[in-house]
Each structure stands twice: as C-alpha cells, then as structure tokens.
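[1] show me the folded form of this:
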Amino acid sequence: MTGESKGPVGQEIEARLRAALNPQRLAVINDSASHRGHMGDDGTGESHFTVEIVADAFVGQSRVARQRLVNGALAELLREKIHALAIKAKAPGE
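    As a prediction, this is how the structure comes out:
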C-alpha cells in the first residue's frame, strides 16, 4: 500500500502532528509496500512512512531543528511502531 495512509498508525501520525504543529499542509504517505520483506517490515503494512509537512513552527528553523520537532511529536510511535520515517518539513512559502 503506497500513498496517503489510512491505517491506524498513519492516522495516529497525522493526529499527533496536527496537535503538536498545527500544519497548514500535511501528507502522511505509507511507504511500507516498497519495503515488504526488508529489515524493519513487521508485516502490518505500516512500518515505513514519509511525512510532508508545512507549518509556521518551522519558520527560522534549520532542517535538523524541523526534523527534531517532528520526531518529538512522534517519539512514542518511533519507539514502538514506526521503523523508518522520511521527513520533508517546510515553512510556509518555501
């Protein structure tokens, strides 16, 4: 399954990022199908994700600081349910 995730982990990622960062734009893309059978694939179909997010919280922040904000909002999920997360974080207008 590739594309905007509709599963419970994808929904939880979206809910946590909306609550923490109030994004203007957010896409949670499930990349797990591309990693089926690879290390970290737990068989759930929800282990690898890409997040594309635009939020005011990223204004004046470095790429690393932006990733830390996203990772902080998803810390528990990263420990327990997400094997890999690609982050594309931008400030409005970028």
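
[2] switch to C-alpha atoms for all contacts and neighbour counts from now on
    Fine.

[3] how much space between residue 10 and residue 63?
    Noted for residue 10: a distance of 23 Å to residue 63, by Cα to Cα, to the nearest Å.

[4] neighbour-wise, which of those two wins?
    Legend: neighbour count by other Cα atoms under 10 Å for residue 10 and residue 63, higher for residue 10 (22 against 13).

[5] second input sequence below; structure requested for side-by-side comparison:
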Amino acid sequence: MTVKKNIENKLNNQLHPTMLEVIDESDLHRGHLHARPEGETHFHIRLSSPAFDGLSRVEAHRLVHDSLKEELKEQIHALRLEIIAP
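    Next comes the predicted model:
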C-alpha cells in the first residue's frame, strides 16, 4: 500500500472526515534532505472533520499527528496541514 493510501485510510477510519484531500508534494522537494527518489515523503493534507469541533487549531493538528504517528516516525518527512472548520 502506498504511503498516501495509508494516510487516507487512517484518517478516514479515525477522524471520519467530511472532506479529505491528501496531496503528495514530494516532487516539489526533490533533492532536499530526506526526500526519497520514489517520493511519498512530503504531503499536504486538507481535512475537515466533526472530530475538530471545539478544538483549537493546535489541538486539531495534534489529533492528525497522533493519527499518523507511525508514518511520521519513518515515512513522512514533511506534513502540511490545512484544517477546515466543519
């Protein structure tokens, strides 16, 4: 399974988003430190979820990071989050 698909599966299963877009931006970082030639290291995630109701922006980001903690350890080098209020 690709890193992108794994991210989508985890976020769908854990946060039940009303909107989810996972964009692999690795090609924009080709040649940078920790960028793998095959990509799948730099992601932009646009996400809206009822799980974010009542949370601050920092708390919502933490929730996403907790959901992807295993991927962030070894697979994902950079993660850009765009949290959209539900």
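
[6] could I get the TM-score for this pair?
    Once superposed, the chains reach a TM-score of 0.95 (TM-score structural alignment, normalised by the length of the second structure), with 86 aligned residues with a Cα RMSD of 1.0 Å.

[7] what lines up with residue 57 of the second structure in the first structure?
    Taking TM-score structural alignment, residue 57 of the second structure has residue 63 as its aligned residue in the first structure.

[8] check which helix or strand the closest residue to its match other than its chain neighbours maps to.
    Residue nearest to residue 63 of the first structure in three dimensions, not counting chain neighbours: residue 89, with 7.5 Å by Cα to Cα, 6 or more residues apart in numbering. Using DSSP states H and E, residue 89 of the first structure sits within strand 84-90.

[9] where in the second structure does that strand fall?
    Strand 84-90 of the first structure maps onto residues 78-84 of the second structure, going by TM-score structural alignment.

[10] mean deviation, the strand holding residue 89 of the first structure versus the second structure?
    Here strand 84-90 of the first structure, set against the second structure after superposition, deviates by a mean of 0.8 Å using mean Cα distance after the TM-score superposition for the first structure.

[11] give me the contact list for that strand.
    40, 47-55, 58, 63, 66-67, 70, 78 (Cα atoms under 8 Å, 6 or more residues apart in numbering).

[12] thank you, goodbye.
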